[in-house]
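1. can't give you the sequence, but here's the structure:
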């Protein structure tokens, strides 16, 4: 076991990386900490705002090493904030931090929420997640594709709105197509969908399209995809087309009127 001198580790989501979308709670934690740890890309998003801080980072695929470095620093009595994109508990690092922390008994761990892409992307598209929805990652680095395929099939059969994270990468160019082919077994080709790329960053792009059109879209791992349910529609508004899933208030009113 590592010697513990007292310290804390806060795992915090920083949202899309747009500084104005970092919550006040996370911002305060970053201001008062001794050290900021995280994936090097996320460190670069906040580094200029916190001069004088110590920074710990590792490249991609070094997640466990990154967690251990942060916990070691905390075990030395430092106040460490470990940053993740979006929310630390949605495809983030809070789970792995807790697992690795068994080697560092005595380090206090706190988790602060951030704005995950399902929420920030939904706001840009309109209001597609007003009703029940499922969030599914198409990355098979840690989940077998067979299990991902089953989740897609069941979520579409249940008529859930669906949010897809990591829809495509250089090594997974056909995964979005494969996912859409599974969804099309239960959903019509004209089902309203949308995607948002580079949320809150340079090159932000937002588009509404059909499920058939989505199947041939050229996207990347910085894109979040939204598939509507049977009630989802495209509305014309003063600031363009918006993807909206009704909650059903009109039905509640009708039911009251009938009483």
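-> Sure thing, it's come through. Computed from a prediction, not measured in an experiment: that's the story for all the values here. Residues are numbered from 1 along each chain as shown.

2. Going by C-alpha atoms from here, please, whenever you check contacts or count neighbours.
-> Will do.

3. In three-state terms, how would residue 74 be classified?
-> helix (DSSP: H, G, I helix; E, B strand; the rest coil).

4. ugh, wrong one, I meant residue 89
-> Here residue 89 is recorded as coil under three-state DSSP.

5. Distance of it relative to residue 176?
-> Distance, residue 89 to residue 176, by Cα to Cα, to the nearest Å: 24 Å.

6. Who has more neighbours out of those two?
-> Shown here are residue 89 and residue 176; by other Cα atoms under 10 Å, residue 176 has more neighbours (24 against 19).

7. residues near the residue lying closest to that one once chain neighbours are set aside, how many?
-> Once flanking residues are discounted, residue 176 sits nearest to residue 167: 5.4 Å by Cα to Cα, 6 or more residues apart in numbering. Using other Cα under 10 Å, residue 167 is surrounded by 25 other residues.

8. you'd agree residue 167 is in a strand?
-> No: per three-state DSSP, residue 167 lies outside any strand segment and is coil.

9. shouldn't it be in contact with residue 221?
-> Yes: at 6.0 Å, residue 167 counts as touching residue 221 under the criterion of Cα atoms under 8 Å.

10. Alongside the first one, take a look at this:
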């Protein structure tokens, strides 16, 4: 999930201030759709549900609303305070900035920054922050507190007047307002060694150790993790000080490496063989066998050294297990998101944005697009993202360039980027998800993908398809068995399409026709209509739905016998009911289509038996 702060507003009157805060924090504005129809990066309809969702994602929040209202909305979701995200309440006039939750998890820091942006007052109430300008129980990024259970007592002693002694290099402690003395009563120790915590004090781990790992393809995760833990123990180093796992780029999709990184709660980064080979003079165990295999004289030691650069050092030479190797290096500074070396495993998010409106785009799709650095898609689909596309690199493609579009997205991800391949409707229904896996399946062929593109992480997220949208707008035509058929013979032979239409007609399925017509193709829909009239009555309802969820949306219901091809264009989805589908009019004059779950024979059809509906 993204850690990008969400600035939540309920009124357009505070949009300008919220935008300034979002710009300073690197966040995005979330607006209540009924009152903020334009200008927000994300819109929502239910305030309580939206805040709850963000809280459960551990997303930093700045709520431009009354502090009491935020507390009441989030109260049912409060639990482990160590896992709660920073939550800040901001007065609508900017006068007060109040950290409500997660003060030591970033809320206090956020509040001070926001106060500077809006010229307000940060109402910090945590004693340590007020007195010393530092949260001892929540060290900055790149550091871990080894004995958090002692923090409360230590901070109470310091607030009461005790002095502290710093052992090790920690600029964030040295630059605080703590009362420091060489013979201080409280020990504040920084060390990556596997030392015990002091009797009266705190022990901090700088996350500056690198586990350089090499392994055979498909090596068991347990073997690699055991080797990493044994290597740390043998070297007398703390697992909490591990800030990075590193390897060669051909291992970017190796499950064991990602398992180890998750265990140590750190990133994993990769280097090409040339970069690892440049570290040969510093290797303790160079290997000609490894060079013959992957083009460098050492993966574990090479990756460990490449990660820490010339100023770092190898602190534990390569150790071996049956199918893996591990070496450990130490960097001069802890690793943070801003100083990570190498590159990450690329990610490809294959997303369906539905018809294009914010209300019909799933929260998961919105999150994936937010996490992406690059967007790839047909220009219209990227435009439909609106403000969600801001700040991202666009890669626009015309219609008809589907394979080029997918290949480009995968190659970008192969370079270590996070890419969203954007489709309308659902990505897996007549869309790009299939092509992604086709290209992977053919990756070894003459026109295959580059190696990096074969090793990317892929996630597919569903969207509302045109079929679902049309059904919802028209009533409930999908209450019983249904199918979808594309009438485009561009990729499917027309004879195959005819067989499917005939089978669907005989099987009495509700049928959604995608790609019903084009400028050059006008006869297929007429043929399908005539074929279906052999199996269902002329009164069978047909839904013609166009521009679903967008401006210019139209929904018409016509009898199958009166279906006119000239009433259909390329943007229309045609849903033909079964012999059991019916229409009903409501008092407002609307005609609704539904297909009963229980099946009954209709006069004038070829049905000769009754098929019971499934249980509720």
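-> Cool, got the structure. Just so it is clear, the structure is predicted and the values come from calculations on it, not from any experiment.

11. Any chance you could compute the TM-score here?
-> TM-score for the superposed pair, counting by TM-score structural alignment, normalised by the length of the first structure: 0.91. Supporting figures: 253 aligned residues with a Cα RMSD of 2.2 Å.

12. The residue nearest to residue 176 of the first structure maps to what in the second structure?
-> Superposed on the second structure with TM-score structural alignment, residue 167 of the first structure falls opposite residue 516.

13. ok, now residue 185 of the first structure?
-> With TM-score structural alignment as the criterion, residue 185 of the first structure lines up with residue 534 in the second structure.

14. On the three-state scheme, its match is what?
-> Looking at residue 534 of the second structure with three-state DSSP, the answer is coil.

15. Just give the number of residues close to residue 237 of the first structure.
-> 9.

16. To which residue of the second structure is it aligned?
-> So, by TM-score structural alignment, residue 237 of the first structure is matched to residue 586.

17. Name the secondary structure element that contains the closest residue to that match other than its chain neighbours.
-> Distances taken as Cα to Cα, 6+ apart put residue 592 closest to residue 586 of the second structure, at 7.9 Å, once the chain neighbours are dropped. In the assignment (DSSP states H and E), residue 592 of the second structure maps to strand 591-594.

18. Find me the equivalent region of stretch 49-61 of the second structure in the first structure.
-> Going by TM-score structural alignment, stretch 49-61 of the second structure lines up with nothing in the first structure.

19. what's the answer for stretch 190-201 of the second structure, then?
-> Against the first structure, stretch 190-201 of the second structure falls on no residues (TM-score structural alignment).

20. before we move on, what about stretch 96-106 of the second structure?
-> So stretch 96-106 of the second structure sits over no part of the first structure, by TM-score structural alignment.

21. rewinding a little: and the match of residue 237 of the first structure, how far from residue 475 of the second structure?
-> Per Cα to Cα, residue 586 of the second structure is found 11 Å from residue 475 of the second structure.

22. Please apply the same query to residue 569 of the second structure.
-> Distance from residue 569 of the second structure to residue 475 of the second structure, by Cα to Cα: 22 Å.

23. same thing with residue 585 of the second structure?
-> 11 Å.

24. More neighbours: which of those two?
-> Neighbour tally, residue 585 of the second structure and residue 475, criterion other Cα under 10 Å: the higher count belongs to residue 475, 16 against 10.

25. Residue in the first structure paired with that one?
-> Checking TM-score structural alignment: residue 475 of the second structure goes with residue 126.

26. surely its match meets residue 244?
-> Yes: here residue 126 of the first structure lies in contact with residue 244, judged by Cα under 8 Å, at a distance of 5.9 Å.

27. tell me which element residue 306 of the second structure falls in.
-> helix 300-308.

28. Thanks again, I'm all set now.
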